[in-house]
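**Q** model this:
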Amino acid sequence: MIKSPPFPNHEPVRHKAIEEGKLLHAHISSPGFTPNTFLLNSILNLYSKLGLSMEAGKVFDKMLHRNIVSWTTMISAYTNTGSNEEALRLLVLMLREGIMPNMYTFSAILRACGRIRTLEQVHALILECGLESDVFVRSALIDMYAKNGDLESGLCVFNEMETGDQVVWNSIIWAIAQNGDVVEAFRFFARMKRAGFFPNEAT
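**A** Coordinates of the predicted model:
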């Protein structure tokens, strides 16, 4: 499913941002101008936030030097538009080039894991990279296990948490509620408060 662009109710603003982004892209692509990786990453990020994964891909493909930010931003561009297979393909290419994902990469790629087997493989890679304790990675893991119908694995990820965090508590409560167990969700809600965390807008 294609996700909505970041400016669903502000189409004129989005259109203006697209035009300005393309003008900047054309300028840095002009003869005699050699853009550095930082500048190209900024263009990638802009296209990603605007939901323009094809334009982002054109920039990415022409980059002579790609760093972890380049790869992660391009993966995010694909997951933002629901191009999950492309995002996963890019992760494989990234690993082949010897660039190891970081917590931001995993937070993005986990959204592309629509199959439990793929999710388990990415989870194994997270463990290999030693990033399982990152709050946002752990939260994304719980969310995706729940969306794939494997709440038990999501609970295992939660129970491995050494120190509490509001983001992770919110994720497990949402996951339990999404699986239809309202009573258990309220029980975890009470546990969260006893642990010293209090509801916020996300909860």
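
**Q** make it CA atoms for all contacts and neighbour counts henceforth
**A** OK.

**Q** Roughly how far does I116 sit from S153?
**A** Distance, I116 to S153, using C-alpha to C-alpha, to the nearest Å: 10 Å.

**Q** for S53, same thing?
**A** Going from S53 to S153 by C-alpha to C-alpha gives 32 Å.

**Q** the more surrounded of those two?
**A** Comparing S53 with S153 by other C-alpha atoms under 10 Å, the one with more neighbours is S53, at 23 against 16.

**Q** my guess is that one contacts N84, does it?
**A** No - here S53 does not reach N84: they are 11.5 Å apart, not a contact under C-alpha atoms under 8 Å.

**Q** got any residues that touch both of the two?
**A** Residues touching both S53 and N84 by C-alpha atoms under 8 Å, 6 or more residues apart in numbering: Y78.

**Q** Can you name the element that comes right after the longest helix anywhere in the chain?
**A** When the chain is parsed with DSSP state H, its longest helix is helix 11-28. Next in sequence after helix 11-28, counting helices and strands by DSSP states H and E, comes helix 37-49.

**Q** Now do that next one against helix 11-28, angle only.
**A** On the basis of axes from the mean of the first three to the mean of the last three C-alpha atoms, to 10 degrees, helix 37-49 is oriented at 150 degrees to helix 11-28.

**Q** quick one, the helix or strand that helix 37-49 is followed by and helix 37-49 angle?
**A** With elements assigned by DSSP H and E, the helix or strand that comes after helix 37-49 is helix 53-62. Relative orientation of helix 53-62 versus helix 37-49 (the same axes, to 10 degrees): 160 degrees.

**Q** So which elements touch helix 53-62?
**A** Applying 3 or more C-alpha pairs under 8 Å, 6 or more residues apart in numbering; DSSP states H and E, one finds that helix 53-62 contacts helix 37-49, helix 68-80.

**Q** Here is a second sequence; please produce its structure as well for comparison:
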Amino acid sequence: MKSLRNLRVLRALRGELTFALSAVAALVLLSASRAHADTLEARLAPCLACHGAKGQSANPEVPSLGGQPAFYLTIQLLMFREKLRVVEPMNQMMQGLRDDDLRNMAAYLAKLPPPEPAGGTVDSARMEKARALIEQHRCNFCHNRDYSGEQNVPRLAGQREDYLVKALREYKNNTRRGYDASMADVLYPISEEQISDLAYLLARLR
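**A** This next block holds a predicted model:
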């Protein structure tokens, strides 16, 4: 048991180190891109360094952006710029950008391919528990039946499982801002185990 705990700690530390290095690289790219930001691609270089050049993130708790609705992405970038969502690297990257810059960046990111679902053997019992929760709380009403999202509602299908867990926890404990209180209300009765099951299912949908 002790060796298993040590392995989990090492994996967690490796994930944190990977993210930290990616964030540092993104900030270095940010400085360079602002000096030569003549093209949309140059402005997006620091974003894609963390979120994945092809729309799929390889970094722990960093979301994939490919296939997200352009309007949703625009609003999120605006919230980062105005510090209505506080994630320091994102807040820094959005400073000085105009509304048109944000719209153009969002349109580019939205056209990247949607992320591939998580692989491996599927736990059917967990999938069924999550589907029952989704039907009960009507998650597929706002996020669409295929969880592709629309307008200001994000795509959930194929999103990183660890990021989904993080986001759902933040909505539940009111540390992440939404457009209204609907997400906090929906998640209030949801347990930690149920959050884990929801993320497990959504990460495996195409």
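
**Q** With both chains overlaid, what TM-score comes out?
**A** TM-score for the superposed chains, counting by TM-score structural alignment, normalised by the length of the first structure: 0.32, backed by 104 aligned residues with a C-alpha RMSD of 5.3 Å.

**Q** quick one on the thing from earlier: check which residues of the longest helix of the first structure are buried.
**A** By 16 or more other C-alpha atoms under 10 Å, the buried positions in helix 11-28 of the first structure come out as 14, 18, 21-22, 25, 28.

**Q** Same check on stretch 92-110 of the second structure?
**A** Buried positions in stretch 92-110 of the second structure, judged by neighbour count with 16+ other C-alpha under 10 Å: 93-94, 101-103, 105-110.

**Q** A203 of the second structure: which of the residues you listed is nearest?
**A** Here the nearest of those to A203 of the second structure, counting by C-alpha to C-alpha, is A110; it sits at 18.3 Å.

**Q** surely that closest one meets A70?
**A** Yes - at 5.2 Å, A110 of the second structure counts as touching A70 under the criterion of C-alpha under 8 Å.

**Q** So which elements touch the longest helix of the first structure?
**A** Packing contacts for helix 11-28 of the first structure, counted by 3+ C-alpha pairs under 8 Å, 6+ apart, involve helix 37-49.

**Q** Give the other helices and strands that the helix it packs on contacts.
**A** Using 3+ C-alpha pairs under 8 Å, 6+ apart, helix 37-49 of the first structure is in contact with helix 11-28, helix 53-62, helix 68-80.

**Q** The helices and strands packed on helix 53-62 of the first structure into CSV, with extra columns for mean neighbour count and distance to E128 of the first structure?
**A** As requested, these are exported to CSV (neighbours: other C-alpha atoms under 10 Å; distance: least, C-alpha to C-alpha, whole Å):
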stretch, mean neighbour count, distance to E128 of the first structure
helix 37-49, 20, 27
helix 68-80, 24, 17
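
**Q** Now tabulate those in TSV and tack on distance to F186 of the first structure.
**A** Output for those, formatted as TSV (distance: least, C-alpha to C-alpha, whole Å):
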stretch	distance to F186 of the first structure
helix 37-49	35
helix 68-80	31
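
**Q** Select, out of these, the one closest to V135 of the first structure.
**A** helix 68-80 (17.7 Å).

**Q** Show the subsequent helix or strand relative to that closest one.
**A** helix 84-96.

**Q** Which SSE is immediately downstream of that next one?
**A** Counting by DSSP H and E, what follows helix 84-96 of the first structure is helix 103-109.

**Q** Give the buried residues for that next one.
**A** The neighbour-count check on helix 103-109 of the first structure (16+ other C-alpha under 10 Å) flags 103-109 as buried.

**Q** about what we covered before: who wins for proximity to V137 of the first structure among the helices and strands packed on helix 53-62 of the first structure?
**A** Ranking those by proximity to V137 of the first structure (C-alpha to C-alpha) places helix 68-80 first, at 13.8 Å.

**Q** Specify the angle between the closest one and helix 37-49 in degrees.
**A** With the same axes, to 10 degrees applied, the angle from helix 68-80 of the first structure to helix 37-49 works out at 10 degrees.

**Q** what about the helices in the second structure?
**A** Counting by DSSP H, the helices of the second structure are 2-35, 40-51, 70-81, 88-94, 99-110, 124-137, 139-142, 161-172, 182-187, 192-203.

**Q** Quick check: the gap between the closest residue to M93 of the second structure other than its chain neighbours and H137 of the second structure.
**A** Counting by C-alpha to C-alpha, 6 or more residues apart in numbering, M93 of the second structure lies nearest to L30, which is 6.7 Å off, once chain neighbours are set aside. Note on L30 of the second structure: its distance to H137 of the second structure, by C-alpha to C-alpha, is 40 Å.

**Q** Noted, bye for now.
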